[in-house]
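Q: just coords:
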C-alpha cells in the first residue's frame, strides 16, 4: 500500500482526523506567509520612510492594489501567486511609508503610531484566538461584510465631493468594524472549510490588518486633534 492509499484510507476511516490535519496545515501555511509578508511590507515601509518617498496618487494606488489583487486571485494555486502576494504587500508597505512620515512629524506622532500598532495587534490576536478557541462558525458575517463594503465605498466616494463634519471619523470607525468582521470571518472560514487556499487567506488577513491599523491611527489622530 503506497502513501496516497494510506492517506485515502485514513480519511475514510477517520475523516475528522484528516480534516484537522488539513486545517492545521492551512493555518501553518497562512500564518507563516502572513508573518513573512508583514516583515517584508514593514521593510519596504521603512525604506519608503527613509527615502521620504511621495504618496502615490489615488489612481496609482487603486490600479496597483486591485490589479495585483486580481492577479493573485487568478494565480492563487501557483508560485506566481506567491510572488504576486509579496508584490502586493510590498506595494502596500510603500504606500504606508508617507502616511507614517506624516504622523511622525506631529508633536505626539510617535505615541500615536505606537498606540495604533499595539491596538491593531491586540485586536487581531484577540479576534483570531476567539475564533480558533471557540471554533464558532462566523459565515453569517458574509452579508454584513458585503453591505459594509458597499457602504464604506459609497462614503469614501462621497468624501471626495462633499465636506461633511464627522464623515472621516465615521469612515474610520466603519473600517475598524469592517476589518474586525473580516478577521473573524476569514479565520472561521479556515477552520470550517470555507477557505482552502493559504495565499488568499493570507492576502485577506493582511489587507484587514493594514486597514485596521490605518483606521485606528486616523481615529487616534482625530481624537488627539491632530
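A: That came through, no problem. Keep in mind that this is a model prediction, so the values were computed, not measured. Numbers count the residues shown, from 1 in each chain.
Q: drop to CA atoms for contacts and neighbour counts, all remaining ones
A: Will do.
Q: quick one: residues contacting residue 138.
A: Residues near residue 138 by CA atoms under 8 Å, 6 or more residues apart in numbering: 184, 185, 188, 189.
Q: same list (those residues) but as CSV, adding distance to residue 89 and neighbour count.
A: As requested, the contacts of residue 138 are exported to CSV (distance: CA to CA, whole Å; neighbours: other CA atoms under 10 Å):
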residue, distance to residue 89, neighbour count
184, 21, 24
185, 21, 24
188, 23, 23
189, 22, 19
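Q: for comparison:
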C-alpha cells in the first residue's frame, strides 16, 4: 500500500509527465478524503464513548501530552503502515477529548442546537474552501507565512487566556482559530494540487483533520458566547 504517491518517471516526456502528475494528484486527493472521512467517523465514536463514560473534564496537560505526542508519532511513521494506526490513535484521542465539551453543551437548554449549528457551519466551510481550491486551481502557497505567524500569535494568546482568564481574549482566540483553520484548509488542499512533493496522504489527512477540529471547536465556542452560554 503506497503512502507516498509520487511515482512519475523522470524520463517521461513533458506531456506524459504532466498527465502522470495529474493522476498522482487525484490519487492523493482521493486517498486523503477517504482517510479523512474514516478518521472523522472514528472521532465521533470516541467522543460518544467519552460522553457515555460520563467524563466531565479533560486535564489540559494530558491533552497536550497526548495530542502532541501522538502527532509526533504520526509524522515519524507516516511512510509506513504504522502511520495509519498512529493516525487513528491521534484522531481517536482528539475525538475523546471532545466528549466532556459536548456533554457540557448538551446540558444547556439550547446545547444540542448549538452543536448541530457548529457542525453544519464546519461542514459548509470545509467543503466550500476545498471547492475553491479545487475548482479555481489557485495556488495558496503564499499562506504559509501567515500560518506560521498565526500559530505563534494564537499560542501566545492561548497562554495569556489561561493566565488572565479574560472573556474578550477568549472570543478573539476563537475567532482567530476560525481564520487560521480556514487558511490551513486552503493551504493544504493547494499543496496537494500544486506541489509534486506533497504526496503523503497521511500527513495531508492529519493537517485537514486538525483544521476541521479547530474550526468546529472555535465555532462552537463563538456560538456559545453569542448565545450567552
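A: Thanks, I have it. No experiment lies behind these values; they were computed from the predicted model shown.
Q: TM-score for these two?
A: In this superposition the chains share a TM-score of 0.94, using TM-score structural alignment, normalised by the length of the first structure; 220 aligned residues with a CA RMSD of 1.4 Å.
Q: nearest to residue 133 of the first structure, of the contacts of residue 138 of the first structure?
A: Taking CA to CA as the measure, residue 133 of the first structure lies nearest residue 188 of the contacts of residue 138 of the first structure, at 10.5 Å.
Q: in the second structure, what sits opposite that closest one in the alignment?
A: For residue 188 of the first structure, the equivalent position in the second structure is taken to be residue 190, counting by TM-score structural alignment.
Q: do residue 204 of the first structure as well
A: Aligning on TM-score structural alignment places residue 204 of the first structure opposite residue 207 in the second structure.
Q: the closest residue in space to that match that isn't next to it in sequence: which element?
A: Closest residue in space to residue 207 of the second structure, ignoring its immediate chain neighbours: residue 188 at 7.2 Å, by CA to CA, 6 or more residues apart in numbering. Counting by DSSP states H and E, the element that carries residue 188 of the second structure is helix 167-194.
Q: please apply the same query to residue 121 of the first structure.
A: Assigned by DSSP H and E, residue 121 of the first structure belongs to helix 109-134.
Q: quick check: longest helix of the second structure.
A: Secondary structure of the second structure per DSSP state H: the longest helix is helix 14-52.
Q: who does it touch, helix- and strand-wise?
A: Judged by 3 or more CA pairs under 8 Å, 6 or more residues apart in numbering; DSSP states H and E, the packing partners of helix 14-52 of the second structure are helix 81-106, helix 167-194, helix 201-226.
Q: try it again with 6 Å
A: Contacts defined by 3 or more CA pairs under 6 Å, 6 or more residues apart in numbering; DSSP states H and E place helix 14-52 of the second structure against helix 81-106, helix 201-226.
Q: nearest to residue 127 of the second structure among those helices would be which one?
A: Closest to residue 127 of the second structure of these, according to CA to CA: helix 201-226, at 10.6 Å.
Q: and the closest one, how far from the chain's centre?
A: With CA atoms, centre = their mean, to the nearest Å as the basis, helix 201-226 of the second structure stands 5 Å off its chain's centre.
Q: same question, stretch 171-188 of the second structure
A: The answer for stretch 171-188 of the second structure is 10 Å, by CA atoms, centre = their mean.
Q: whereabouts in the first structure does the helix or strand hosting residue 156 of the second structure align?
A: Per DSSP H and E, residue 156 of the second structure falls inside helix 143-164. The aligned range for helix 143-164 of the second structure in the first structure is 141-162, by TM-score structural alignment.
Q: next one: stretch 90-98 of the second structure
A: Using TM-score structural alignment, stretch 90-98 of the second structure pairs with 88-96 in the first structure.
Q: residue in the second structure paired with residue 217 of the first structure?
A: Checking TM-score structural alignment: residue 217 of the first structure goes with residue 220.
Q: would you agree its match is in contact with residue 118?
A: Yes: the pair residue 220 of the second structure / residue 118 is scored as a contact, 5.2 Å apart, by CA atoms under 6 Å.
Q: that'll do, ta.
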